[in-house]
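Peer 1: Return a 3D structure for these sequence lines:
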Amino acid sequence: MLNKPIEEIIVQNGKEIGVKSEGQIARCKQLICDPSCVKDRVEKEGQVIRVICILSHLIKNTSDANSCQIIIPQNQVNRKSDIYVCMISFVHNVAARGKYTAIVSTTVETKEPEKEIRPALELLEPTERKFVSISDLLVPKDLGTESQIFISRTYDATHVFF
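Peer 2: Model prediction:
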């Protein structure tokens, strides 16, 4: 049942036995889903800020690499979490010729998350466009072994590195 809305998760005797979508029931022994499907079974563990930047140049001091990954260690920027930068380019067919896409991400630690990623954004300057998003980091409340509802975590700040 990919790309279908979940109307209801059918639970009997504490165990998941099926999913109702568009009036149909798909019976199953286990449910594997992301947190958006079962908001009452997840909790917020924090937030992640992501900034997608469009560049017209390579990142300085990267040996003119068309792609690279940079980790800014937490202790170098007085943080609890590292800052991650991933840059890919037109060579990878993800941008127009002569353009580069960089993604900056980190775990939010303050009420001013955009200031937290400033060290990474300074590496990328000048940027043509920036798209900023802040999303909740959701985790399952339990392992799912009793209910047979197995829930993934939302993407953390390191997701572009795997």
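
Peer 1: hey, let's count contacts and neighbours off CA atoms from now on
Peer 2: Will do.

Peer 1: just checking, what packs against the helix or strand hosting Ile71?
Peer 2: Counting by DSSP states H and E, the element that carries Ile71 is strand 68-72. For strand 68-72, the packing partners by 3 or more CA pairs under 8 Å, 6 or more residues apart in numbering; DSSP states H and E come out as strand 83-89.

Peer 1: what does the longest helix seen in the chain rub up against?
Peer 2: Secondary structure of the chain per DSSP state H: the longest helix is helix 118-124. By CA atoms under 8 Å, 6 or more residues apart in numbering, the residues outside helix 118-124 that reach it are 55, 59-60, 72, 77, 83-85, 104.

Peer 1: how about this one, so we can line them up?
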Amino acid sequence: MNLTEVEFDENGKANGVTSKGETAKCKKVVCDPSYLSDKVHKVGKVSRAICIMSHPIPQTHDSHLAQTPKGKFIAFVTTEAETNQPEEDLKPVLGSVNEIFYDMYDRFEPCNDHEVDGCFISTSYDPTTHFEITVKDGVGMYSKITRKILDLSVDLSVASAAAEE
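Peer 2: Now for the predicted structure:
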């Protein structure tokens, strides 16, 4: 979607989004920080690297994985960036690398009052590779939006029996 603008009423409450010259009316806006940069603040910087190597990663007990051809290793490294040169920071950890792909981006968190403006903004991706924090953020947003606790517990035997009927 090529979002142009979030629309607000005279009280500062979100009431629509405009894209390609058309406005869709709404009561709430749910988005990531890039859509409402004036309602977030920077909390850090993330550095990511994907590395193709011909040796195991140092200090991993020569761990081998079945996802790569014999003699090749892939390292996926993410961290809170402390400098603007992640390549230099990671060199001592990785050893020699055949190919490396870097990405660095700012991390943001919402600083708005969603009760006042109707904008529910997620946090940016953090450096974890398992998305635990992102899932917690999504569950928290669900609770804020619906004013209900998200219950992910399920009795699979009941769900399975219902599907068979």
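
Peer 1: ok, which pair from the contacts of helix 118-124 of the first structure is furthest apart?
Peer 2: Greatest spatial distance in the contacts of helix 118-124 of the first structure: Leu55 and Val77, 23.6 Å, computed using CA to CA.

Peer 1: neighbour-wise, which of these two wins?
Peer 2: Comparing Leu55 of the first structure with Val77 by neighbour count (other CA atoms under 10 Å), the higher total belongs to Leu55, at 22 against 15.

Peer 1: What is the aligned counterpart of Phe108 of the second structure in the first structure?
Peer 2: Alignment note (TM-score structural alignment): Phe108 of the second structure maps to Leu138 of the first structure.

Peer 1: Check the offset of the longest helix of the first structure from the chain's centre.
Peer 2: 19 Å (CA atoms, centre = their mean, to the nearest Å).

Peer 1: Name the residues of that helix that are buried.
Peer 2: Across helix 118-124 of the first structure, burial judged by 16 or more other CA atoms under 10 Å covers 120-121, 124.

Peer 1: One more: stretch 33-41 of the first structure?
Peer 2: In stretch 33-41 of the first structure, counting by 16+ other CA under 10 Å, buried: 34-35, 37, 41.

Peer 1: Residue range in the second structure corresponding to it, please.
Peer 2: Using TM-score structural alignment, the partner range for stretch 33-41 of the first structure is residues 31-39.

Peer 1: What is the end-to-end distance of the matching stretch?
Peer 2: End-to-end distance of stretch 31-39 of the second structure (CA to CA, to the nearest Å): 11 Å.

Peer 1: neighbouring contacts of that stretch?
Peer 2: Applying CA under 8 Å, 6+ apart, the contact partners of stretch 31-39 of the second structure are 3, 6, 40, 108-112, 119-124.

Peer 1: and Ser36 of the first structure, how far is that from Pro5 of the first structure?
Peer 2: 11 Å.

Peer 1: all strands of the second structure, in order?
Peer 2: 3-8, 14-19, 22-25, 29-31, 40-53, 73-80, 99-110, 119-121 (DSSP state E).

Peer 1: right, and those - which one's nearest Ser160 of the second structure?
Peer 2: Across the strands of the second structure, closest to Ser160 of the second structure is strand 29-31 (CA to CA), at 32.8 Å.

Peer 1: The closest one vs the first structure, mean deviation?
Peer 2: Strand 29-31 of the second structure, aligned to the first structure and superposed, deviates on average by 0.6 Å (mean CA distance after the TM-score superposition for the first structure).
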